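> need a structure here:
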Amino acid sequence: MFGKKKQPPIPPIKSLVAEGTRIDGHVSFHDGLRVEGEVVGDIRAIQEQSSILVISESAHVTGQISADHVIINGTVKGPVFAMDLLELQPKARIEGDVSYKALEMHQGATITGQLKPMGSAGMEEDKPTLKLAANNG
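Below is the predicted model:
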């Protein structure tokens, strides 16, 4: 009502790559995916609806990541595309360029690459949102 955009509901996480599991190849998913193991290949959300991807502290991904809402607390070697929100938790380690619409980065997270905000060209109200998360612990 007052200039705030309504956020789509967060989809449920329906799939898991468990710790101790390694996938060699590309992964496509609907709704939500949690990675606790290792993926060597691209991870992409099928863009028919909103999506969430969680890369846990124990996870290692070598390849491109693409989803609406991306939460990283593990290691990613490759580019990251977050169409809505990218959350970088304290133990996130990214080696690659990061594209995002909104970014939340906790103290301790590291990025070796470029930060590239997404948005509509020339739209003043579509500037990316940057937020430094407070360390509450």
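
> okay, CA-based contacts and neighbour counts for the rest of this
Fine.

> and after the helix or strand hosting L53, which helix or strand comes next?
Assigned by DSSP states H and E, L53 belongs to strand 52-55. In the C-terminal direction, the helix or strand that comes right after strand 52-55 (DSSP H and E) is strand 60-62.

> could you also give me the structure for this second sequence? I'd like to compare it with the first:
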Amino acid sequence: MFKKKEELDYAKVDTIIGKETSFNGQFNGKGILRIDGKIIGEVIQNGDIIVGETGIVEANIKGRHITVSGIVKGNIEASGLLQLLSTAKVYGDIKIYKLSIDDGAIFKGCCEMIREEKTIEKEESKKVV
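This is a model prediction of the structure:
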């Protein structure tokens, strides 16, 4: 599915929001973000995002490859693959390059497929300051 260099390496997670942790506001980061706690607001990650089974995200999410096995209430924009695992519950619109939904996952919203993989950095560099 991914080229060798694009595979997610879960052992190299840069930031973890733990089960007992909650965050309210705009979260910006680089690398791999794993959410096992709760985030309310907005998540913009220049990299990959993993929402664990205990993760609850009430926010719009932007990232490269996004894997969800918890709950997301908000819109998702993935420049690469959006993967909804069997325990995932997503309530919001998605704009993605690739999509994978496992049996048992719940998705309620609209889906827009983008033609080519775009990174957040490329989109940001196109904006005129």
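
> mind checking the TM-score on these two?
Comparing the two superposed chains by TM-score structural alignment, normalised by the length of structure 2, the resulting TM-score equals 0.81, with 113 aligned residues with a CA RMSD of 1.8 Å.

> remind me what the strand holding L53 of structure 1 packs against, helices and strands.
In terms of contact count using 3 or more CA pairs under 8 Å, 6 or more residues apart in numbering; DSSP states H and E, strand 52-55 of structure 1 is assigned the packing partners strand 32-35, strand 65-72.

> list the neighbours of it that are in contact with it.
For strand 52-55 of structure 1, the external contacting residues (CA atoms under 8 Å, 6 or more residues apart in numbering) are 10-13, 31-36, 45, 67-75.

> corresponding residues in structure 2 for that strand?
With the alignment judged by TM-score structural alignment, the segment of structure 2 matched to strand 52-55 of structure 1 spans residues 48-51.

> what ranges does structure 2 have for its strands?
Secondary structure of structure 2 (DSSP state E): strands located at 15-17, 22-35, 38-51, 56-63, 66-68, 71-73, 76-84, 89-91, 94-101, 106-108, 111-113.

> tilt between the fourth one and strand 22-35?
So that's strand 56-63 of structure 2. Counting by axes from the mean of the first three to the mean of the last three CA atoms, to 10 degrees, strand 56-63 of structure 2 points 60 degrees away from the direction of strand 22-35.

> what about the counterpart of A78 of structure 2 in structure 1, distance to R22 of structure 1?
By TM-score structural alignment, A78 of structure 2 lines up with A82 in structure 1. In this view, A82 of structure 1 and R22 of structure 1 are 23 Å apart by CA to CA, to the nearest Å.

> the two: which has the busier surroundings?
In this comparison of A82 of structure 1 against R22, neighbours counted by other CA atoms under 10 Å, the higher total goes to A82 at 25 against 16.

> so what's the more buried one closest to, chain neighbours aside?
With CA to CA, 6 or more residues apart in numbering as the criterion, A82 of structure 1 has its nearest non-adjacent residue at 4.7 Å, and that residue is Y100.
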